[in-house]
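Participant: Turn this into a structure:
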Amino acid sequence: MPRFTANVSLLFSQVPLLERFALARAAGFEAVECWWPFATHQPSAAQVGAFVDALGAAEVRLTGLNLFAGDMPGGERGIVSHPHRAAEFRENLAVVRTVVEATGCDRVNALYGQRLPGVAARVQDEVGAQNLRLAADALVAAGVTVLVEPLTIGENGDYPVQTLQDALAVAGQVGDGVAVLFDVYHLHNNGSDVVADIGRHIGAVGHVQVADSPGRGEPGTGTIDFDAFFAALDACGYDGWVGCEYRPTGPTAETLAWLPR
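Facilitator: Next comes the predicted model:
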């Protein structure tokens, strides 16, 4: 069975982010992942240091991190393909490199960004490919794989990477160092047969995340057959981490009975 990592951007949310690492450890997780954990694209050295120190104090490994994705609460979903934010992207990438080098994190999720009014899709896709190549080249020395993630249609604005095929096309265009984030919740919502597709495309998958659908709760609260999915994941030899990126239907520690033991 795969190893599970707690996405503390959603789990243990009753306490501030830096306190969630210890709660994850107490619940049995040896690793955590998160979205961009700072309010700005370029936090201070003290803020980065506090983040790294909190991981160490909790004795958990950081297995995944998002690039700065803009104003997520306000509806933004990444800046990778936004031409007018290229400098912001590069500045953020320098901070990400500092974090991954300090923590050993080897997966970085680059949310692609929504379509912009008045900007041709072709232009955005060219910028997206250039920035993903820039990210992969900047992080390769730290052993990092950059991830491209499809998101649920209707929940994330005009976000163009929706299907597994969309993500495979983007990753394939960029090349080495870029892979697909196989998020079971988002892909299922957009029509994927996640049990069959994980086996078909495992060679292009850099990370897996799970939540049930509908509702995005813990596995077992929706209709996805996770027994079949985990069996398929095991059968195809996946040896990476699986991110628990769900919205708990109760206190997080009380929603972990689904975890295979």
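Participant: only C-alpha atoms for contact and neighbour calcs from this point on.
Facilitator: Will do.
Participant: Which helix or strand contains residue 156?
Facilitator: Per DSSP states H and E: residue 156 is located in neither a helix nor a strand.
Participant: Could you report the separation of it from residue 46?
Facilitator: According to C-alpha to C-alpha, to the nearest Å, residue 156 and residue 46 sit 32 Å apart.
Participant: the more surrounded of those two?
Facilitator: residue 156 (16 against 9; other C-alpha atoms under 10 Å).
Participant: can you tell me how far the more buried one sits from residue 98?
Facilitator: 29 Å.
Participant: Now stretch 254-261: buried residues?
Facilitator: residue 255 (16 or more other C-alpha atoms under 10 Å).
Participant: for stretch 168-180, that is, sorry about that
Facilitator: Per 16+ other C-alpha under 10 Å, stretch 168-180 contains these buried residues: 168, 170, 171, 174, 177, 178, 179, 180.
Participant: one more, for comparison:
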Amino acid sequence: MGFGDHRYTVNLSILFTELPLLERPAAAAAAGFDAVELWWPWPGTPVPDRAELDALRAALDAAGTRLTGLNFYAGRLPGPDRGALSVPGTESERFRANLDVAAGFAAATGCTALNALYGNRVEGVPAAEQDRLALANLTLAARAADRAGAVLLIEALGAAESPHYPLLDAPSAAALAERVDAASGTGNARLLMDLYHLSRNGADLEQVIDAHTGRTGHVQIADDPGRGAPGTGTLPLAALLDRLARAGYDGHVGLEYKPGDRPSAESFGWLPRRPGSESEERGTTP
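Facilitator: Purely as a prediction, here's the structure:
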């Protein structure tokens, strides 16, 4: 096995950001990918104009790219990653306003995974109060995702980049997914296993894979340190992805890394092209 034996999706909120949003799907397609994912593309606007939603959908369709993953509204991204659903007041209200919009866009584009970032701890607000709000909003999110035919993803982030984010390991995120399933009755809550974030927090990634692959709905990668492309750090990403496959994971692997001081299209040299493969015949991801 190796890097060429997995299905990849490009995160257009961290790669190809040198281009306007509506040009990124075509750029990803030109680089050989037919699957893309996005953070919520309008970070300050949980309910954008219909014209903006339609324009993004048209750009995806014109490029022949399928949207496989989308974040619900999560506040200010990029930056110190944070969500909105556990933040009392305006932010959680924005999250709820976004639920049907994001789920509707997912349904319209065939997107099968919606990611709900938990939200930073807020000074002066008891953690238990935020956790109750989070469970209520995640329950609503699970039901919205279910109506769209999608799974709900719950992600642990890195403490160095997101110091006030409370979900920092795979067991916590997986346990929360179980609580959401019990509350929502939909059974569609899954772990988003981001190997970069988990590595930054010191996790034993082999143990995480062995223990939590069955609960995993999506995987994202970047090398550590640096959050660059595979081969720029020290993570044995090819071996880890093969371990995931042996553990039963057969979904997409999201490329959520920084391209460095070069155009994004030049950051895929680590990914082998396989002559005669089904994907190459289609002109899609190797």
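Participant: Closest one of the buried residues of stretch 168-180 of structure 1 to residue 200 of structure 1?
Facilitator: Taking C-alpha to C-alpha as the measure, residue 200 of structure 1 lies nearest residue 168 of those, at 12.0 Å.
Participant: Trace residue 137 of structure 1 over to structure 2, please.
Facilitator: Aligned counterpart of residue 137 of structure 1 in structure 2: residue 143 (TM-score structural alignment).
Participant: next one: residue 86 of structure 1
Facilitator: Under TM-score structural alignment, residue 86 of structure 1 pairs with residue 92 in structure 2.
Participant: number of nearby residues for its match?
Facilitator: Residue neighbour count, defined by other C-alpha under 10 Å, stands at 22 for residue 92 of structure 2.
Participant: Residue 5 of structure 2 now?
Facilitator: 15.
Participant: Okay, it and residue 253 of structure 2: tell me how far apart.
Facilitator: Counting by C-alpha to C-alpha, the gap from residue 5 of structure 2 to residue 253 of structure 2 is 11 Å.
Participant: Enumerate every residue touching the most centrally placed residue in structure 1.
Facilitator: Of all residues in structure 1, the one closest to the mean position by C-alpha atoms, centre = their mean is residue 109, 4.7 Å from it. Residue 109 of structure 1 makes contact with 64, 65, 66, 67, 146, 147, 148, 149, 181 under the criterion C-alpha atoms under 8 Å, 6 or more residues apart in numbering.
Participant: and the fifth one, what pairs with it in structure 2?
Facilitator: Pointing back at residue 146 of structure 1 there. Under TM-score structural alignment, residue 146 of structure 1 pairs with residue 152 in structure 2.
Participant: and if you look at the second one?
Facilitator: The equivalent of residue 65 of structure 1 in structure 2 is residue 70 (alignment by TM-score structural alignment).
Participant: Check the secondary structure at residue 38 of structure 1 for me.
Facilitator: coil (DSSP: H, G, I helix; E, B strand; the rest coil).
Participant: How about the one 10 residues further on?
Facilitator: Secondary structure of residue 48 of structure 1, reduced to three states by three-state DSSP: helix.
Participant: Quickly note the distance from it to residue 171 of structure 1.
Facilitator: When C-alpha to C-alpha is the yardstick, residue 48 of structure 1 and residue 171 of structure 1 sit 29 Å from each other.
Participant: again, but for residue 100 of structure 1
Facilitator: Separation of residue 100 of structure 1 from residue 171 of structure 1 (C-alpha to C-alpha): 21 Å.
Participant: now residue 65 of structure 1
Facilitator: Counting by C-alpha to C-alpha, the gap from residue 65 of structure 1 to residue 171 of structure 1 is 18 Å.
Participant: Next: residue 75 of structure 1.
Facilitator: Counting by C-alpha to C-alpha, the gap from residue 75 of structure 1 to residue 171 of structure 1 is 24 Å.
Participant: And residue 117 of structure 1, by the same measure?
Facilitator: Distance, residue 117 of structure 1 to residue 171 of structure 1, by C-alpha to C-alpha: 24 Å.
Participant: and what of residue 261 of structure 1?
Facilitator: 33 Å.
Participant: name the element the match of residue 86 of structure 1 belongs to?
Facilitator: helix 90-109.
Participant: Next, the buried residues of that helix.
Facilitator: 91-92, 94-96, 98-107, 109.
Participant: just stretch 247-256 of structure 1 next, same as before
Facilitator: Neighbour-count burial for stretch 247-256 of structure 1 [16+ other C-alpha under 10 Å]: 247, 248, 252, 255.
Participant: first vs last residue of that stretch, how far apart are they?
Facilitator: 12 Å.
Participant: what about residue 32 of structure 1, is that helix, strand or coil?
Facilitator: strand.
Participant: Residue in structure 2 paired with it?
Facilitator: Aligning on TM-score structural alignment places residue 32 of structure 1 opposite residue 36 in structure 2.
Participant: for residue 241 of structure 1, same thing?
Facilitator: Here residue 241 of structure 1 is matched to residue 252 in structure 2, going by TM-score structural alignment.
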